[in-house]
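Asks: only the shape, not the letters, is given here:
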């Protein structure tokens, strides 16, 4: 196992996971009165649990989390809110579409992380390949959920006449 590469890789994913949790929570908060609010809350909770699973795996591997990576992930999500969305004072529907696309990319990256850790698990006592399989299954479910939410948002925003 290449310890330095693993340390950098996992801390980079921890940064991304921090951004993903913040983004998923913000999407859930923004749409708390929508018909799909409970689905969005569950998605945000699952993404937060996945971040904790990553931290647990890092602990098993003896890889400390780098605080600056955590803070940079948090700050990146906040900075992404500053993008122009075609409206000055209120939220645009395009924001939801782009946020769901960013969330999907993060989930895809997380899926690839769990896949990449499978050979490491075979070499490491304390990391279960069955646990990684569960995390992979959950990532696939999250991808399906986000794709469905994205399709709904795109149909609503991009197909509406006069938008």
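Replies: Now that the structure is in, tell me what you want to look at. Model, not experiment: these values are computed from the prediction.
Asks: rest of the way, CA atoms for contacts and neighbours
Replies: OK.
Asks: ok, residue 58 - contacts?
Replies: 10, 64-65 (Cα atoms under 8 Å, 6 or more residues apart in numbering).
Asks: tell me the one of those residues nearest residue 129?
Replies: residue 10 (17.0 Å; Cα to Cα).
Asks: SS state for that closest one?
Replies: helix (DSSP: H, G, I helix; E, B strand; the rest coil).
Asks: the chain: helices as residue ranges?
Replies: 3-30, 37-60, 67-80, 93-123, 129-158 (DSSP state H).
Asks: sorry, back to before: buried only: go through the contacts of residue 58 for me.
Replies: 10, 65 (16 or more other Cα atoms under 10 Å).
Asks: this is the other structure I want to compare:
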């Protein structure tokens, strides 16, 4: 089944994913500065590098497909991510043991969303005119997202026992 790519829908889709990639990167950077647990710090450092590279690739690909960046949407996402940090966690000043659990759960959801995005771009690669190199990179990005999800799942198993401790 061959379908025609509607440029407006592609623009919305890619701008949403760039916006999500920006918010995800900001969250990982903030988490990296907030948590000093060695296993978490190592994973977040790796994620920061990977998320940066993924976002750059996504922006370059969007530009190569003629998509114009929706700056107001990006700004709104940045503000939303910042406001999301202000959630009440039951502790006025100190960090709650619940915080890393909740943030990792949010991060895992974001990683699954981006995995779906890579899969969707691959499914439409021919219609988008993606090069074989771009398609191969999408395969790499999918494998990387699965590895990120697995790492986050392992970290969740590690910190769950402490989540409700006083």
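Replies: Arrived safely. Bear in mind that the values here come from a model prediction, so they are computed numbers and not experimental data.
Asks: quick TM-score on the pair, please.
Replies: A TM-score of 0.91 describes the superposed chains when it is computed by TM-score structural alignment, normalised by the length of structure 1; 159 aligned residues with a Cα RMSD of 1.4 Å.
Asks: reformat the helices of structure 1 as CSV; add distance to residue 87 of structure 1.
Replies: CSV is the format used below for the helices of structure 1 (distance: least, Cα to Cα, whole Å):
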stretch, distance to residue 87 of structure 1
helix 3-30, 16
helix 37-60, 24
helix 67-80, 15
helix 93-123, 10
helix 129-158, 14
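Asks: those: which one's closest to residue 86 of structure 1?
Replies: Nearest to residue 86 of structure 1, of all the helices of structure 1, is helix 93-123, at 8.3 Å by Cα to Cα.
Asks: how close does the closest one sit to structure 2?
Replies: Its aligned residues in structure 2 lie a mean 0.9 Å from helix 93-123 of structure 1 after superposition (mean Cα distance after the TM-score superposition for structure 1).
Asks: and the residue nearest the centre of structure 1, what does it touch?
Replies: Of all residues in structure 1, the one closest to the mean position by Cα atoms, centre = their mean is residue 20, 3.4 Å from it. By Cα under 8 Å, 6+ apart, the contact list for residue 20 of structure 1 reads 47, 77, 103, 106.
Asks: counterpart of the second one in structure 2?
Replies: Residue 77 of structure 1 maps onto residue 81 in structure 2, with residues paired by TM-score structural alignment.
Asks: what sits against the closest residue to that match other than its chain neighbours?
Replies: Nearest non-adjacent residue to residue 81 of structure 2, counting by Cα to Cα, 6 or more residues apart in numbering: residue 23, 6.0 Å away. Applying Cα under 8 Å, 6+ apart to residue 23 of structure 2 gives the contacts 77-78, 81.
Asks: what lines up with residue 23 of structure 2 in structure 1?
Replies: Residue 23 of structure 2 maps onto residue 19 in structure 1, by TM-score structural alignment.
Asks: re earlier: mind picking the two most distant members of the contacts of residue 20 of structure 1?
Replies: Among the contacts of residue 20 of structure 1, 47 and 77 lie farthest apart (Cα to Cα), at 14.6 Å.
Asks: so those two - more neighbours on which side?
Replies: Remark: of residue 47 of structure 1 and residue 77, residue 47 carries more neighbours, 27 against 18, as counted by other Cα atoms under 10 Å.
Asks: hmm, back to that, which of the contacts of residue 20 of structure 1 does structure 2 keep?
Replies: On the basis of both residues aligned by TM-score structural alignment, their matches' Cα atoms under 8 Å, what survives of those in structure 2 is 47, 103, 106.
Asks: return the residue of structure 2 aligned against the first one.
Replies: If you follow residue 47 of structure 1 across to structure 2 using TM-score structural alignment, you land on residue 51.
Asks: doesn't residue 21 make contact with that match?
Replies: Yes - assessed by Cα atoms under 8 Å, residue 51 of structure 2 is found in contact with residue 21 at 7.1 Å.
Asks: so how far is residue 43 of structure 2 from residue 37 of structure 2?
Replies: 10 Å (Cα to Cα, to the nearest Å).
Asks: and these two? which has more neighbours close in?
Replies: Neighbour count, other Cα under 10 Å: between residue 37 of structure 2 and residue 43, residue 43 has more, with 16 against 10.
Asks: count the residues that sit near the closest residue to that one other than its chain neighbours.
Replies: Spatial nearest neighbour of residue 43 of structure 2, excluding adjacent residues (Cα to Cα, 6+ apart): residue 151 at 7.4 Å. For residue 151 of structure 2, the count of nearby residues is 18 (other Cα under 10 Å).
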